Structures are given as C-alpha cells and as structure tokens.
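1. Any chance you can model this:
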Amino acid sequence: MSDVSTKAIREAPIDERVVEEAAAERDLETADVADALVVIDAELRGHHSDFEHGEYVTVEDRRAYAVSTDDWTAATETVDFEEPLVTAAREAHTRQAKLLFDSAVESVQFDEGTVGVVVGVDTAEEMV
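-> Model (predicted):
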C-alpha cells in the first residue's frame, strides 16, 4: 500500500483491514476507497443529530451508529462518487460499526435496511 493511501486510511475512522476488504470485494483500489472515506468523513459532520435517535456505541476514539439506509443516503447525497465506490465506503462503515459494537459487547441487528456510520469522537462532538 502506498504512503498516500495509508495516510488517507489514518485520517478516516476505519481500520486499514476493513478498507482493504471493502475495496477488494468491489475490485477497487484501496487508495480510492480510502480517499472516498476521508471525503465522506468530512461530509458526515453536521449529521450527528440525524444519527442520535438510533443505537450507537463509543469505543476509544470512535463512535459507531446503526442507522437506516435512508439516513446514510441523506448524509452522503452530495458526495460525487461512482456507485461502486459509494457502495464500498458504505460497506466499510457498516463492517467497522459491527466490529465496534461487537467489541463493546453491544447487540445490534444490522439487517438489509441498517448500515453503519463510524466517526471519530472529535467529529461526533463537532456534529452536536
């Protein structure tokens, strides 16, 4: 992995392994998915109150939300990426959220209508 994509992954609240898996499943470059996650992370600022009505957990420096697909779409609708990239980013957020909920021993059902949103705690606090 290049230094550029590694830096982008560090800027997003998603684990490197999760980004790599999401990229591989969609046959995308890891760096492209990492860059998309950084843009989406910035886009999520200001949407905190949209997610607070659902389940969430804070683990170390990240907060994971279980939200409806409609909430995800509304929060990311201005992001201008091709569909496979948006899907990979959504899947990375959902996978990371599941890992964080599991690590906090919180039971949340992620069904077809539920996706994950993961933000840094500092981002979540800015979104209030």
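
2. only C-alpha atoms for contact and neighbour calcs from this point on.
-> OK.

3. Please point out which parts of the helix or strand hosting residue 73 sit buried.
-> Using DSSP states H and E, residue 73 maps to helix 69-76. Buried residues in helix 69-76, defined by neighbour count with 16 or more other Cα atoms under 10 Å: 71-72, 75-76.

4. can you map out the strands along this structure?
-> With DSSP state E, the ranges of strands along the chain come out as 55-59, 62-68, 114-120.

5. Tally up the residues packed near residue 80, please.
-> Using other Cα atoms under 10 Å, residue 80 has 12 other residues around it.

6. separation between it and residue 39?
-> Using Cα to Cα, to the nearest Å, we find residue 80 at a distance of 10 Å from residue 39.

7. Quick check, central residue of this protein?
-> Using Cα atoms, centre = their mean, the residue of the chain that lies closest to the mean C-alpha position is residue 93, 2.8 Å off.

8. Let me know the distance separating that residue from residue 28.
-> Applying Cα to Cα, the value for residue 93 to residue 28 is 16 Å.

9. Residue 17 too?
-> On the measure of Cα to Cα, residue 17 and residue 28 end up 14 Å apart.

10. Between those two, which has more neighbouring residues?
-> Legend: neighbour count by other Cα under 10 Å for residue 17 and residue 28, higher for residue 28 (16 against 13).

11. Show the contacting residues for the closest residue to the more buried one other than its chain neighbours.
-> Sequence neighbours aside, residue 85 is the residue nearest to residue 28 in space, at 7.6 Å (criterion: Cα to Cα, 6 or more residues apart in numbering). By Cα atoms under 8 Å, 6 or more residues apart in numbering, residue 85 lies in contact with 26, 28, 32-33, 36.

12. To compare against the first, here's the next sequence to fold:
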Amino acid sequence: MTDDQPAEVSEAHIDDAVIDRTADRFDVDAAEIRNVLVVLYGDLLGRHSEYEADHDYVTVDETRAYRVPSSVWDELAEEFDLDDDVADAVEHAHTEQARLAFEDAVGVDERFADDDSGIVVGIDTAEEF
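-> From the prediction side, this is the model:
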C-alpha cells in the first residue's frame, strides 16, 4: 500500500496495519486477533457511557478512543476468558490505535503515558448527540 491510499479499517475500527504489526510482535495469528476484536467490539459498543464517565477520550473519523488504565484490559481478558498471548495482542492493538487517534485529534495536547492502555470503539449518529 502506498502512503496516498487510505488504511483499511477492520470491522472493529482497528487499522489492518496495526493488526498486522501486532500479530508479528506477539506471534499471534492476525485472523485470531481480528476474530477476538470483533467479538469484543460488540460488547464494547455498550460501554461508551461507562468509559466516557471515567476516562479521557477523543473522537476521530467516527471512532472514539479512550485512554484507560491497564486494569480495564485485565478485567476484559478475564471476562472474555482470553489466553494471555491473545489478550496481550488485542490490548496492544487497541492501545496503538488509540494512541494514533489521540495524536490525530485536533486540540488534544495530552499523550499516552507508558503505562496507559487504550480502547477504540466506533460511534454511530445517536451516540454523537
């Protein structure tokens, strides 16, 4: 893909390039990461109000990115009974995508600390109001 082409975004609002880099880094199959992302995505859609109330967030290109403590991911991994490698990979993919969103957000000066994690979830028109 050349730089002038838009990145493809997966069904879970994570760029394909982020998923591919994550798969390489964690030695987890990219298809497995995508499958878990889609399953989690359905649940995360219903948690916007919870995350908005307690965490910093930005909205970029119909995607909301939250900066959360890693304990949020510990709870998600336990709730969905994810293997450690898969849980680490999925958390990393979300965190990398959230970092990119915070960097792209206009008027946001705050950046992620080393111990911050991220969650990204698409928004629909009703959630914007």
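
13. Highest neighbour count among the contacts of residue 85 of the first structure?
-> Comparing the contacts of residue 85 of the first structure by number of neighbours (other Cα under 10 Å), residue 33 comes first, having 27 neighbours.

14. Now for that one: which residues touch it?
-> So residue 33 of the first structure contacts 19, 22-23, 85, 88-89 (Cα under 8 Å, 6+ apart).

15. among these, which two are most distant?
-> Greatest spatial distance in the contacts of residue 33 of the first structure: 19 and 85, 11.4 Å, computed using Cα to Cα.

16. ok and the longest helix anywhere in the first structure relative to strand 114-120, angle-wise?
-> Ranked by number of residues, the top helix in the first structure under DSSP state H is helix 83-103. Between helix 83-103 of the first structure and strand 114-120, the angle comes out at 80 degrees (axes from the mean of the first three to the mean of the last three Cα atoms, to 10 degrees).

17. tell me, how many neighbours does the closest residue to residue 108 of the second structure other than its chain neighbours end up with?
-> Spatially, and ignoring its direct neighbours in sequence, residue 108 of the second structure is nearest to residue 102 (6.9 Å; Cα to Cα, 6+ apart). Residues near residue 102 of the second structure, counting by other Cα under 10 Å, number 26.

18. just the one 10 residues further on next, same as before
-> Burial of residue 112 of the second structure, expressed as a neighbour count using other Cα under 10 Å, amounts to 17.

19. what residue of the first structure matches up with it?
-> With TM-score structural alignment as the matching criterion, the partner of residue 112 of the second structure in the first structure is residue 110.

20. ok now do that match, which residues does it touch?
-> By Cα under 8 Å, 6+ apart, the residues touching residue 110 of the first structure are 66, 98.

21. check contacts around residue 74 of the first structure.
-> Applying Cα under 8 Å, 6+ apart to residue 74 of the first structure gives no contacts.

22. Try it again at 10 Å.
-> Neighbouring residues of residue 74 of the first structure by Cα atoms under 10 Å, 6 or more residues apart in numbering: 44, 47, 50, 68.

23. okay but the first one is in contact with residue 119, surely?
-> Yes. In terms of Cα atoms under 10 Å, residue 44 of the first structure counts as a neighbour of residue 119; the distance is 7.9 Å.

24. More neighbours: those two, which one.
-> Comparing residue 44 of the first structure with residue 119 by other Cα under 10 Å, the one with more neighbours is residue 119, at 25 against 19.

25. quick one: what's aligned to that one in the second structure?
-> Using TM-score structural alignment, residue 119 of the first structure pairs with residue 121 in the second structure.

26. how near is the nearest residue in space to residue 14 of the second structure that is not next to it in sequence to residue 63 of the second structure?
-> In this structure, residue 14 of the second structure finds its nearest non-sequential neighbour in residue 97, 6.1 Å apart by Cα to Cα, 6+ apart. If you measure residue 97 of the second structure against residue 63 of the second structure using Cα to Cα, the figure is 10 Å.
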